[in-house]
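>>> sequence? don't have it. structure:
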């Protein structure tokens, strides 16, 4: 079985929204979650972001798909940049969250499958893309 996970990357003022404590309290994560049966990736992204962050996704852009195996389970992560949203992001599920400077992100603080995303965000902060 292959679990599919939609992940949203929210950026404002060269900072990225991250949460801590969802599964492991010492690991930072981007908001998102698994697709439900017969759910498409965009719907899952919007649903998960609303459930976790309390905002309505108005516009998103697909960035990258990453496949990996964890505990003999195949997982595919779909990363999206959330370009426009309605509402003010906060943790609806009570997890600790912060807006972290992209240049100060460290791959070692995130799940291993996020390392390419972290590297890109650090480069983007230098180029001031966001």
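On my side now, so go ahead. The structure displayed is predicted, hence computed values, not measured ones.
>>> going forward, measure contacts between C-alpha atoms and count neighbours the same way
OK.
>>> which strand or helix spans residue 120?
Here residue 120 sits within helix 115-127, counting by DSSP states H and E.
>>> and the contacts of that helix?
14, 102, 103, 104, 105, 106, 107, 130 (C-alpha atoms under 8 Å, 6 or more residues apart in numbering).
>>> try it again at 6 Å.
102, 103, 107 (C-alpha atoms under 6 Å, 6 or more residues apart in numbering).
>>> now, among these, which is nearest to residue 26?
residue 107 (12.7 Å; C-alpha to C-alpha).
>>> how about the closest one, what does it touch?
115, 118.
>>> leaving out chain neighbours, which residue sits closest to the spatially most central residue of the chain?
The centroid of the chain falls nearest to residue 30 when counting by C-alpha atoms, centre = their mean (3.0 Å). Excluding its sequence neighbours, the residue lying closest to residue 30 (C-alpha to C-alpha, 6 or more residues apart in numbering) is residue 18, at 5.0 Å.
>>> quick one, strands of this structure?
Per DSSP state E, the chain carries strands over the ranges 2-12, 15-20, 28-29, 32-34, 56-70, 73-86, 96-101.
>>> among these, which is nearest residue 113?
strand 56-70 (7.0 Å).
>>> now for that closest one, which elements pack on it?
When contacts are defined as 3 or more C-alpha pairs under 6 Å, 6 or more residues apart in numbering; DSSP states H and E, strand 56-70 sits against strand 73-86.
>>> pasting the second one now:
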């Protein structure tokens, strides 16, 4: 998952609907078979929001036992292009101190708490 931050202290979120339920998440997706994690990050952000990552750092990983998956989060420090929806999802820049008011999948809350503690943006 890519944590894109702008200088105006906001982070990019994607709205997703599942089973008539709306929630927000960070842009990104699944690693394809035989794909390196970093290549997956770059591919997913290009496919979803049309940006090319220029600089990033690993932020956090978390295991979500319910779905038997591991999520990796990266701080995207610099990118080329303008972030826009390429797959029909609603995207929104949200102030970091407003993240707590959005409905996220359970696996994202640890990362959101860390972002608030370190004053990510």
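Noted; the coordinates are in hand. Worth saying up front: this structure is predicted, and the values here are computed from it rather than measured.
>>> what's the single longest helix in structure 2?
helix 37-49 (DSSP state H).
>>> that one vs structure 1, average distance?
Helix 37-49 of structure 2, aligned to structure 1 and superposed, deviates on average by 0.3 Å (mean C-alpha distance after the TM-score superposition for structure 1).
>>> got a list of what the alignment partner in structure 2 of the residue nearest to the centre of structure 1 touches?
Using TM-score structural alignment, the equivalent of residue 30 of structure 1 in structure 2 is residue 26. Residues in contact with residue 26 of structure 2 (C-alpha under 6 Å, 6+ apart) are 1, 13, 14.
>>> same check for the residues you listed, but in structure 1.
Comparing the contacts of residue 26 of structure 2 with structure 1 on both residues aligned by TM-score structural alignment, their matches' C-alpha atoms under 6 Å, the contacts found in both are residue 13.
>>> wait, which of the contacts of residue 26 of structure 2 is closest to residue 90 of structure 2?
The closest of the contacts of residue 26 of structure 2 to residue 90 of structure 2 turns out to be residue 14 (C-alpha to C-alpha; 5.8 Å).
>>> and the angle from the helix holding residue 120 of structure 1 to strand 73-86?
Helix 115-127 of structure 1 runs at 30 degrees relative to strand 73-86, counting by axes from the mean of the first three to the mean of the last three C-alpha atoms, to 10 degrees.
>>> and helix 115-127 of structure 1 with strand 15-20, angle?
Using the same axes, to 10 degrees: helix 115-127 of structure 1 against strand 15-20 is 150 degrees.
>>> now find how far off-centre helix 115-127 of structure 1 is within its chain.
From the chain centre to the centre of helix 115-127 of structure 1 is a distance of 14 Å (C-alpha atoms, centre = their mean, to the nearest Å).
>>> ok, now stretch 81-94 of structure 1?
11 Å.
>>> which residues in structure 2 does that stretch match up with?
In the comparison with structure 2, stretch 81-94 of structure 1 aligns to the range 75-88 (TM-score structural alignment).
>>> residues in contact with the matching stretch?
For stretch 75-88 of structure 2, using C-alpha under 6 Å, 6+ apart, the contacting residues are 3-4, 48-57, 59.
>>> rerun at 10 Å
1-6, 12, 14-16, 45-60, 90-93, 120 (C-alpha atoms under 10 Å, 6 or more residues apart in numbering).
>>> of these, buried ones?
Using 16 or more other C-alpha atoms under 10 Å as the burial test, the contacts of stretch 75-88 of structure 2 include 1-5, 12, 14-16, 45-53, 56, 59, 91-93, 120 as buried.
>>> in structure 1, what stretch matches the longest helix of structure 2?
The aligned range for helix 37-49 of structure 2 is 41-53, by TM-score structural alignment.
>>> any idea how far that stretch is from the middle of the chain?
Chain-centre distance of stretch 41-53 of structure 1: 10 Å, with C-alpha atoms, centre = their mean.
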